[in-house]
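[1] Test case, fold it:
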Amino acid sequence: MPTFKSFPLPDTAEGLTEAEILSWHVQPGDEVTVNQIIVEIETAKAAVELPCPWAGVVTELHVEPGQTVDVGTPILTIDTDPGGAAAPAPAPAAATPSTSDSAEAGSGEEEMKPLVGYGSKAVQAKRRPRKAAAAASDGGATVARSTVQAAFERQQGPASAPESPPPPPVVPDTPAALMEPGGYVPLAKPPVRKLAKDLGVDLRALAVNGDVITRDAVQQAASGAPEPSTVDTGYDAAARERRVPIKGVRKHTATAMVSSAFTAPHVTEFLTVDVTPMMEFRAKLKNDPRFRDVKLTPLAFCAKAVCLAVQRTPDVNAFWDEAAQEIVYKEYVHLGIAAATPRGLIVPKVRDADGMSLRQIADSIEQLTAVAREGKTTPAAMANGTFTITNVGVFGVDTGTPIITPGEVAILAFGAIRDMPWVVDGEIMVRKVCQLSLSFDHRVVDGQQGSQFLADVGALLADPATAILY
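    Presented below is the predicted three-dimensional model:
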C-alpha cells in the first residue's frame, strides 16, 4: 500500500477558489502529527492556519511562500509510513480525485481525517479542461491522460520508470516564423482572443518571445496606431514605482465594494450631534468598578445606540434576496465593526450584539480589534453580518459616504468628536460634537425609515438617558 500522500489546498471558506501561501511551519524531513499546524495561507477573507490530516514525515513542499494556488492543488507530500518499504512520491497534480472516485477505483487509500477548522470533504479545482493537440498521423483528436490519473495509477501499480516530460515548445522570436503553418500558438486570454477575432487581427503577428498579448496590443494593431513612444526622458519612472499584485483581502474587498456600489441604490444622510452628555457619562463610568478594566470607547456607545435604534426601525437590519425576490428581516443583530489592518479593511462581527450590555459590547469590540490587528481573524468571524459601523473618527475624519457591506442594507459612519461652538439655551458654548452619516439601500429602506433610524442614534448619543425609553 502506498505511503506517500499529497495534501491538496482545501476550501477553508465557502466559495474559495484560491489562496496565497504565507509561510510554512514544517520542512522536508520533519515529523508531523494529525491536526498539527503545517502552513499559514491567506484567502480572500483572512489569514488561516491549516492543520495536517495525517501523521508521518514531510517529504516535499510543492509550493513556495508567496505563491497563489488554486483549491485542490497539492501543496506538500507526506510519508505516512516512514518505516515501510520505499515508494515513489506522487508528482504534484492540479487536483486530487474525489473521495467517491477513489473508492470506486479501489485505491484503498486512507481517507483524509477531519481537521480542526474544516471538514474532510475533498475539493477539486474547477477549471475548464484544455483541448488536446491534434494527432499528426491520423488527424484524429486524442485526449491526453490527466496528471491526476497518471499520479493515481503510479500509486496503485508497480513502480515503473517515469516518462520523460515533453520538451517545451520552441518560441520563435520573429513574426514571420510565428505565422508559419503549425507554428507556435501565441499566449492570450480568451477575451483578448475574441477581440482579435472580431477586429480581424492575427495574434501570431503580435507575439514576440512568448509574451502574453494584451487587449491594448490588439486594439493598436487594429487601428494601425504605432507602438507607444519610448523616448528617453532622462529618468527611470519605473524605478520610483511599486507594483503590488491584487490578491487576498484587497481583491475580495474590491470585488465586494464594486458589486455593492453598482447593485444597491445608495442613499446617504448626515447628522451633526452634540455628544457632550455621552462623553460626560463615559468619564463617569470609567470610575465605576464595573468598567475599570475595560477600554470604554465612544464606539462602544455608538454600537449600543445602533442596537437600540434597530428595535424601532428593523428595516435597516434586513437583507435583499434578489434570487428569491424577498426581503429578509433579521431578528438579531450581528454588528460588523470595520477594522483597518496591514492586510486591508476587514469587518469582524459582534454576534447577537442586540442582547449585550454596554460592558459586553465594549469587551467584544476590544477583542475583535486585537485579533484583527494580529491578522488572525477567521472567515467565520466576518460572515453573516446584519449591520456595519465604520469608525472613521479614529483617523480624525469628520464623516464620509460609506459603501454598504454586501448582504446588508445599511452602514453607519461614526466621525471624529471635536470641540466646536454650539448653541445651548440661546448661548454659544464649546461642546463635544461629532457627525454621523448613514448609507442605506433604497430598495429596502425608505427616506422616512432611514431618517428615523439616524435621528434615534443621534438622540441616544446626545442624551444616553433616553435609552430608558427603549
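[2] can we go C-alpha only for contacts and neighbour counts from here?
    Will do.
[3] In what element of secondary structure is the nearest residue to I327 once chain neighbours are set aside found?
    Closest residue in space to I327, ignoring its immediate chain neighbours: W320 at 4.8 Å, by C-alpha to C-alpha, 6 or more residues apart in numbering. Assigned by DSSP states H and E, W320 belongs to strand 318-321.
[4] Tell me how far whatever helix or strand comes next after that strand lies from the chain's centre.
    Downstream of strand 318-321, the first helix or strand assigned by DSSP H and E is strand 326-329. Offset of strand 326-329 from its chain centre (C-alpha atoms, centre = their mean, to the nearest Å): 26 Å.
[5] what about the closest residue to A87 other than its chain neighbours, which SS state?
    Distances taken as C-alpha to C-alpha, 6+ apart place P2 nearest to A87, at 6.5 Å, with adjacent residues excluded. Recorded secondary structure, P2: coil (DSSP: H, G, I helix; E, B strand; the rest coil).
[6] and for comparison, fold this next one:
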Amino acid sequence: MTTMTEASVREFKMPDVGEGLTEAEILKWYVQAGDTVTDGQVVCEVETAKAAVELPIPYDGVVRELRFPEGTTVDVGTAIISVDVAGGAPAAPETPAEAPEASAAPDASKAPEKKPEGRQPVLVGYGVAASSTKRRPRKGPEVPVQQASVAIQTELNGHGPATTSPAATEQPRPLAKPPVRKLAKDLGVDLTTVIPSGPDGVITREDVHAAATPAEAPAPEPAVMQTPVSAAAAPTASYDAARETRVPVKGVRKATAAAMVGSAFTAPHVTEFVTVDVTRTLKLVEELKQDKDLQGLRVNPLLLIAKALLVAIKRNPDINASWDEANQEIVLKHYVNLGIAAATPRGLIVPNIKDAHTKTLPQLAESLGELVATAKEGRTSPAAMQGGTVTITNVGVFGVDTGTPILPPGEAAILAVGAIKLQPWVHKGKVKARQVTTLALSFDHRLVDGELGSKVLADVAAVLEQPKKLITWA
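    I've put the predicted structure just below:
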C-alpha cells in the first residue's frame, strides 16, 4: 500500500526559465498543501536573474507538500512542490541528467519507465526546451570536483602532490558564472586550481581573489587600533540596525550589477554628446496625438526619439553590431531589436522590441506601450530581454540633463536622452525660448570609431530638430 502511495506522488522541479540560469527565488505560492491542481495551472511566481515568471504545474492532482517557503532561493533542478496524482502511474524523474533527490527512495519499478511526451514542465508562452536536461550535467557527478578540491587542498597544506584516481584525472569544467570567469582571466587565475566555496562547488569572486593573493603574514594592525576585533564579530559590531538597513543583492539587481561590471571592464566605452532644439518634435507629438491612426496608443517624445534612432541606424548600419571575443569577429546585425531601459521595483531591466526596424510608427507606438506596461507590472519575460542590439535609456524623466550610460552586454551602442527644458536658444538669428535636450551616445570603441559614432548621433539630432527628415530618410 505504501509503494502505491509513493508511486502516485510527482515532484515538480525548478525549471530553467531562462538561458542557463542556475537559480530562482520563490516570490509567491498560489496554492497550499491539500489544494487540487490541474495541468497548466500556475502554482507559484519566481524571480530569476532576468525577470519574474509564473510557473504552471504539468499534471493534475492534489498538492502534498510545498518544499520551500516564499523568499527562498532554489537551485534549478530542485523539487519545489510534490503532487499526489490520484490513480497515476509512477513518475519518472523530471530531469534524468541530474542526480536523484537525496530524499527520494529508490524504486526498481520506476527505472524502466519513461516520461510521457508532452508532459514536461514548461513556462507560460514557451515550448519545451529540448536541451533543458543538458544545461547542468555537472551537478550530478560531484565526486570529481570534490576529489580535485581535496587534491589541491592537500598540496596547499604542504603534504606534497596528492594522488587521485583515474576517474578524477579528467576534471570537468570548473563551475563559475561569466563575471567570475572574466575576473579570473583579468587576474591571471586558472579556475581549475581554485577551491570553490559556493553551493554545489561553484567558484565565487572571493575564491578567485583568494587564489590571486599569495599567502602572506597578516599585516600589522594600525596604531589607532587598540583592541583587535575578530572577523566573525566585525560585521555584528559595526552594524546598527536602528541606523542602517541591509538589502540582499539578488535576482534582477544582482544580474544587472554583474552585467554592468562585466561590460564596463570589457568594452572600451566612449561617450559623445550633442544638445539639440526639439521644439518641432514636441509640436509633432501633439499633432500625432490627434491622428486617428494613433488613437489609444502611447504617443510621446520617446516614440519619435526611437524612430529617429532607427533612421540613424538605417543610414549607418555598422553601428548595429556586436563583438565576438571568442572568434575575434565583428558581427553585423541585419535586424534591430531596440532595447528600452526601464526602472522597475526589482531593478533596471532592458526589454527590447523585436525587429523594430520593420515597424511603422503606429506599430512602434503599440510595442512601446506594451513594453512599458509589462515592465511596470513586473511581468517582462526572459525572452523579451534577450537579443537586444541597441538601447535607449531615458534619464530625462528623472529631471537630469543626460548621462554616460554603460553598454548592455553584447551591444555596440546605447543612447541616453536627457530632460527636455525650455532654454534660451539662437533660432533664426534671434535668441528665443526653445525646447532643448542633450543626447549622449555611448559606444564600444572596438566596433565603432569616432566618425561612425558622431554620424549616428548627428543623424538622431538632425531628425529631432527637423522631424520632416523622417519622410525623406526613413
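[7] quick revisit: and the residue nearest to A87 of the first structure, how close does it get to F152 of the first structure?
    10 Å (C-alpha to C-alpha, to the nearest Å).
[8] what about the two, which has more around it?
    Ranked by neighbour count (other C-alpha atoms under 10 Å), P2 of the first structure and F152 place P2 first, with 22 against 19.
[9] about what we covered before: distance from the strand holding W320 of the first structure to the second structure after superposition?
    The superposed strand 318-321 of the first structure is, by mean C-alpha distance after the TM-score superposition for the first structure, a mean 0.6 Å from where its aligned residues fall in the second structure.
[10] start and end residues in the second structure for that strand, please.
    The aligned range for strand 318-321 of the first structure in the second structure is 321-324, by TM-score structural alignment.
[11] That stretch: which residues count as buried?
    Neighbour-count burial for stretch 321-324 of the second structure, counted by 16 or more other C-alpha atoms under 10 Å, picks out A321, S322, W323.
[12] Help me confirm that the first one comes into contact with V336.
    I take that to be A321 of the second structure. No: taking contacts as C-alpha atoms under 8 Å, A321 of the second structure lies outside contact range of V336: 9.6 Å.
[13] shared neighbours, those two?
    Shared contacts of A321 of the second structure and V336, defined by C-alpha atoms under 8 Å, 6 or more residues apart in numbering, comprise T389.
[14] quick one, helices of the stretch 51-200 of the first structure?
    Here the stretch 51-200 of the first structure has its helices, by DSSP state H, counting those that start in this stretch, at 99-105, 147-156, 175-178, 190-199.
[15] Make TSV from these and add distance to T43 of the first structure to it.
    Listed next are these as TSV, based on distance: least, C-alpha to C-alpha, whole Å:
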stretch	distance to T43 of the first structure
helix 99-105	24
helix 147-156	24
helix 175-178	39
helix 190-199	26
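[16] out of those, which comes closest to S229 of the first structure?
    helix 175-178 (20.6 Å; C-alpha to C-alpha).
[17] measure the counterpart of E427 of the first structure in the second structure to P424 of the second structure for me?
    Aligned counterpart of E427 of the first structure in the second structure: K430 (TM-score structural alignment). Distance, K430 of the second structure to P424 of the second structure, using C-alpha to C-alpha: 10 Å.
[18] higher neighbour count, these two?
    P424 (13 against 9).
[19] quick one on the thing from earlier: now tell me what touches the strand holding W320 of the first structure from outside.
    E326, I327, V328, Y329, K330, T386, G407, E408, V409, R443, V444.
[20] And the last one? What does it align with in the second structure?
    V444 of the first structure maps onto L447 of the second structure when the alignment is built from TM-score structural alignment.
[21] Show the contacting residues for that match.
    I319, A321, S322, W323, I330, A412.
[22] Now with 10 Å, please.
    By C-alpha atoms under 10 Å, 6 or more residues apart in numbering, the contact list for L447 of the second structure reads 267-268, 318-323, 329-332, 411-413, 453.
[23] which of the residues you listed tops the neighbour count?
    Neighbour max across these (other C-alpha under 10 Å) = A413, 29 neighbours.
[24] any idea how far K354 of the second structure is from that residue?
    17 Å.
[25] Equivalent analysis for H334 of the second structure, please.
    12 Å.
[26] ok, now I406 of the second structure?
    Taking C-alpha to C-alpha, one finds I406 of the second structure at 21 Å from K354 of the second structure.
[27] The two: who's more crowded?
    A count of neighbours by other C-alpha under 10 Å puts I406 above the other of I406 of the second structure and K354, at 23 against 20.
[28] Aligned against the first structure, show me the partner of the more buried one.
    Counting by TM-score structural alignment, the partner of I406 of the second structure is I403.
[29] My read is that that match contacts S439, right?
    Yes: here I403 of the first structure reaches S439: they are 6.9 Å apart, a contact under C-alpha atoms under 10 Å.
[30] Can you name the next helix or strand after the longest strand seen in the second structure?
    Longest strand in the second structure, counting residues (DSSP state E): strand 430-444. Proceeding N to C from strand 430-444 of the second structure, the next assigned helix or strand is helix 450-465, under DSSP H and E.
[31] by contact count, what packs against that following helix?
    strand 269-277, helix 279-289, helix 301-315, strand 413-417, strand 430-444, helix 469-473 (3 or more C-alpha pairs under 10 Å, 6 or more residues apart in numbering; DSSP states H and E).
[32] let's go with 6 Å and repeat that
    On a contact count with 3 or more C-alpha pairs under 6 Å, 6 or more residues apart in numbering; DSSP states H and E, helix 450-465 of the second structure meets helix 301-315.
[33] how close does the helix it packs on sit to the first structure?
    Looks like 0.5 Å for helix 301-315 of the second structure (mean C-alpha distance after the TM-score superposition for the first structure).
[34] Which strands or helices does that helix pack on?
    Checking 3+ C-alpha pairs under 6 Å, 6+ apart, helix 301-315 of the second structure ends up next to helix 450-465.
[35] The helix it packs on: average distance to aligned residues in the first structure?
    Helix 450-465 of the second structure versus its aligned partner: 0.3 Å mean (mean C-alpha distance after the TM-score superposition for the first structure).
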